[in-house]
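In: sequence first, then the predicted structure:
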Amino acid sequence: MSGRTGGGLFTRSHTPVGTWLKIASTEPAEIMAFAGFDFVVVDLEHAPLDLVTAYRLITTAAALGVTPIVRVPDKTPSTIQKVLDAGAMGIL
């Protein structure tokens, strides 16, 4: 894992910085990575995003060293498993 992703996110000496992604485009995730953000939250609950878009956002963020967290629209095991399988490192 890169220096910004994974379990060490909240154990380092600085406060992690992140934001929410609610747009069906990977460009904001890329901008957040280049700006040095530590995490992004992909909002599937209150944004018009589907699982295919979430996969793209999750994999883009992770590939650029930003921890992807997902707010799921429901608590069904199948939804949670799908976003975890896509590479989400946290669930809200």
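Out: Here it is on my side, so go on. Residues are numbered from 1 along each chain as shown.
In: drop to CA atoms for contacts and neighbour counts, all remaining ones
Out: OK.
In: can you give me the strands for this structure?
Out: Ranges of strands in the chain, per DSSP state E, are 18-21, 39-43, 67-71, 90-91.
In: put this beside the first:
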Amino acid sequence: MTEEVPQKPWSKSPHDNVNVSGFTIQNGGNGIHLYMCNGVMLSDNAVMLNGYDGIRLEASSSNTISGNTIASNGFDGIAAEDSN
């Protein structure tokens, strides 16, 4: 499945214990932006050609990033701010 993400985030509200797997996410701002999210699993996604970070974690904890292809994004492949 291919998802063309607009420049705005998918959701402004935090979500916990979500599994995002098997997507192609491209041509957006941040490919995936987790803000105040906990227990999220990001696996087997292709995250590419986004203007900012491929995957950005902000004020988030206990998330798992595994088996993703992250390439050709404008800034960092994976960026973490106030996250663990």
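Out: Yep, that arrived. A quick note: this is a predicted structure, and the numbers were derived from the prediction, not measured.
In: superposed, what's their TM-score?
Out: Overlay of the two chains. TM-score (TM-score structural alignment, normalised by the length of the second structure): 0.38; 58 aligned residues with a Cα RMSD of 4.1 Å.
In: tell me which of the strands of the first structure sits nearest to Thr60 of the first structure.
Out: strand 67-71 (8.9 Å; Cα to Cα).
In: from the contact counts, what lies against that closest one?
Out: strand 39-43, helix 51-63, strand 90-91 (3 or more Cα pairs under 8 Å, 6 or more residues apart in numbering; DSSP states H and E).
In: near Asn19 of the second structure, how many other residues are there?
Out: By other Cα atoms under 10 Å, 12 other residues sit near Asn19 of the second structure.
In: Thr59 of the first structure now?
Out: That count, for Thr59 of the first structure with other Cα under 10 Å as the rule, works out to 19.
In: same check on the one 3 residues further on?
Out: By other Cα under 10 Å, 24 other residues sit near Ala62 of the first structure.
In: swap in Ile55 of the second structure?
Out: 24.
In: pretty sure it contacts Gln26?
Out: No. Look at Ile55 of the second structure against Gln26 with Cα atoms under 8 Å: they stay out of range, at 11.2 Å.
In: name the residues contacting each of these two.
Out: Counting by Cα atoms under 8 Å, 6 or more residues apart in numbering, the contacts common to Ile55 of the second structure and Gln26 are Val47.
In: circling back: ranking the helices and strands packed on strand 67-71 of the first structure by burial, who's on top?
Out: Stretch with highest mean neighbour count among these: strand 39-43 (a mean of 25; mean count of other Cα atoms under 10 Å).
In: so that strand versus strand 67-71, what angle?
Out: 30 degrees (axes from the mean of the first three to the mean of the last three Cα atoms, to 10 degrees).
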